[in-house]
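Undergrad: kindly return the folded structure for what I paste below:
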Amino acid sequence: MYDLIRAKLAKGDTVILDGGTGTDIQRRGVPMSSNTWCAEANMSHPEVVREVHADYIKAGADIIIANTFATSALLFNALGRDDELLAIDRAAVAIAKDAAKGHPVAVAGSMSTMRPVVAGSDRTSKQQDWPEDKARALFKRKADNLAAAGVDLIMMEMMRDTDYSVWATEAAQATGLPVWIGISVERHDGKLTGFGREDQDFDEVARVLSALKPDAISIMHSSPNDTDEAIDVLRKYWKGPIGAYPESGYFKMPDWTFVDIIPPDELVERSKVWKMKGVSAFGGCCGLGPDHIIALHKAFS
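TA: Predicted structure coming up:
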């Protein structure tokens, strides 16, 4: 199914991504886990997860992303749940593939470097780190499992540094599947850095991750304002396809707070500006739902 996406990108056509999966699951009343956010929903509420995917397909998404962001190899290792991660991911991919059946839609597996998050915040706990060889092994296990489950591509999401993000991406690329890198940014002292990694200058992150030569690079889970500047920086190093799928609202573990959500028409106007900068894939991340994807599909398809 990824051949359809590849052909669209080659022709310069627009690709529509889905919106925030985890936050839409929460919006539909599924309780979030204090440790693993939306990961448990794949097992406890599979019908709701399927409904979320189905609604994004109905909205016009060309790619849906299985609910595997929060099943981070690092997070589940910290919790002593390595084997459970594999089972949850298989279930998540099966749910997404079932929703996509009969539709010209690619199913992506999501990989993140999410670590334990401090309760009531969106900040990573600083209490645990992993040596490179251990982290690479954990990322490889997850990537191989997603590939075996039958995803069409792997979306690296919330990449933000020049260590864990590189190791995770190389594990995904080793599967032979198409890989998109999604980079998240925020602003510290007026300067763009990796999200939650104020020690990581975004310019350097963009340079290093571009050198990995993925199939596409997106700016994602970033504010619309920061996305503007991040696209300009990324363009210095990356000449391939670019995506943009911002967040709106804010996270206080384990729940997303739906305040000041960007209206669909404003997202479309922002996306038109990004398109003029060379962006060809559009969607939404946390806080953005099917209405946003409907608006993007109408504007660009």
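Undergrad: when you work out contacts or count neighbours from here on, use the C-alpha atoms and nothing else.
TA: Noted.
Undergrad: quick one: the strands in the protein?
TA: 15-16, 63-65, 106-111, 153-159, 179-183, 185-188, 191-194, 197-201, 216-220, 242-245, 250-252, 255-257, 281-282 (DSSP state E).
Undergrad: I'd like those as CSV, with distance to G80 and mean neighbour count appended.
TA: Output for these, formatted as CSV (distance: least, Cα to Cα, whole Å; neighbours: other Cα atoms under 10 Å):
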stretch, distance to G80, mean neighbour count
strand 15-16, 36, 26
strand 63-65, 25, 26
strand 106-111, 18, 28
strand 153-159, 23, 26
strand 179-183, 27, 26
strand 185-188, 29, 21
strand 191-194, 27, 21
strand 197-201, 25, 17
strand 216-220, 29, 27
strand 242-245, 32, 28
strand 250-252, 24, 16
strand 255-257, 23, 20
strand 281-282, 36, 28
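Undergrad: next up, for comparison:
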Amino acid sequence: MRVTLEETLAKTNIMVIDGSMSTALEALGCDLNDSLWTAKILAEQPDLVRQVHLNYFRAGADCGITASYQATIPGLTARGYSLKEAEDCIARSVELFLEARKSWWAQEGRDSGRAMPLCLGAVGPYGAYLADGSEYRGNYGVSDDVLRDFHRRRMEILWEAGSDLLLLETQPSLHEALIEAEIAEELGADYWISFSCRDGSHINEGDRISDCAAALAQNHPHLRMIGVNCTPPQFVEHLIGELKGSTSLPIAVYPNSGEEYDPATKTWHGSRDGVTFGDYAHRWMRAGAKAVGGCCRTVDSHIREVTKAREIYLKLGR
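TA: Presented below is the predicted three-dimensional model:
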């Protein structure tokens, strides 16, 4: 039996999303300077992925994102994995989440009054597979057939393995997102779409996010949520407003910490703007976000801040 987004929102009012898988793994001593990124740890040290999920549940996360963002069939087979090994690795990302959820629920979740955490099967864009920062640009120059072939089998595996929703995340391109949405609809899978954005109005490929929301508003009955991630936090409040003007779907936001990514060195740099992540989270809730968490450079301490911000927001009603 799958957990539904509607059940979770009814229980939580505002849902806390988990934080970065990559930064949390690095904090556990993992070296992710590899084209497979977190998929390398998924394949070689799965216990660490399970531990990250547990840490986020304990920090207050009501949903979690599987470690499948960079786990693609062409990416894994190019590194010597057989087709079956690649498919098993993708399925394992869901299995690890479900194992962690079962353990946490038995130990503390059931008696805490918390919601059963949603399992979000992460589907990264084609640009993530390229491992060159293309998820921050889009405009890949490949055909629709290439995109369909790239996404379909992974989405099937994640859904069949037991994801509660498919999370089509860090999408720089409306065109690619529409292709993925078509696949999800064909699978009969509930899903949400999260775009990566260049500023307070535009996704990374250049479309206005309000136009993206409008394009998805019709003929997508399994689309349950829409939002933004892997985006500087200072843009998020305005992006929420842009989305609210074009969709009645609940809005989810989980931006980066505020640092900038250098795809050449695969490192993050730059200073944050002095606003705490918890203060930002409170602003986003006031702006209308129904789910809030963190992406790159966030860890369980950031999610604790989000959990506290929700507590304050719900107590004050503003």
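Undergrad: to A41 of structure 1, which of the strands of structure 1 lies closest?
TA: strand 255-257 (13.5 Å; Cα to Cα).
Undergrad: what's next to the closest one, contact-wise?
TA: T23, Q26, M32, W37, G249, Y250, F251, C286, G287 (Cα atoms under 8 Å, 6 or more residues apart in numbering).
Undergrad: adding distance to D265 of structure 1, write the strands of structure 1 out as JSON lines.
TA: Below are these laid out as JSON lines (distance: least, Cα to Cα, whole Å):
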{"stretch": "strand 15-16", "distance to D265 of structure 1": "15"}
{"stretch": "strand 63-65", "distance to D265 of structure 1": "21"}
{"stretch": "strand 106-111", "distance to D265 of structure 1": "26"}
{"stretch": "strand 153-159", "distance to D265 of structure 1": "25"}
{"stretch": "strand 179-183", "distance to D265 of structure 1": "23"}
{"stretch": "strand 185-188", "distance to D265 of structure 1": "23"}
{"stretch": "strand 191-194", "distance to D265 of structure 1": "26"}
{"stretch": "strand 197-201", "distance to D265 of structure 1": "31"}
{"stretch": "strand 216-220", "distance to D265 of structure 1": "19"}
{"stretch": "strand 242-245", "distance to D265 of structure 1": "15"}
{"stretch": "strand 250-252", "distance to D265 of structure 1": "20"}
{"stretch": "strand 255-257", "distance to D265 of structure 1": "21"}
{"stretch": "strand 281-282", "distance to D265 of structure 1": "14"}
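Undergrad: closest one of the contacts of strand 255-257 of structure 1 to A171 of structure 1?
TA: Taking the contacts of strand 255-257 of structure 1 together and measuring to A171 of structure 1 by Cα to Cα, the closest member is W37, at 23.7 Å.
Undergrad: quick revisit: which of the contacts of strand 255-257 of structure 1 count as buried?
TA: T23, Q26, M32, W37, Y250, F251, C286, G287 (16 or more other Cα atoms under 10 Å).
Undergrad: got the contact list for the closest residue to I73 of structure 2 other than its chain neighbours?
TA: Nearest residue to I73 of structure 2, sequence neighbours excluded (Cα to Cα, 6 or more residues apart in numbering): A86, at 5.6 Å. By Cα under 8 Å, 6+ apart, the contact list for A86 of structure 2 reads A71, T72, I73, L76, T77.
Undergrad: repeat the analysis, applying 7 Å as the threshold.
TA: When contacts are counted by Cα atoms under 7 Å, 6 or more residues apart in numbering, A86 of structure 2 touches I73, L76, T77.
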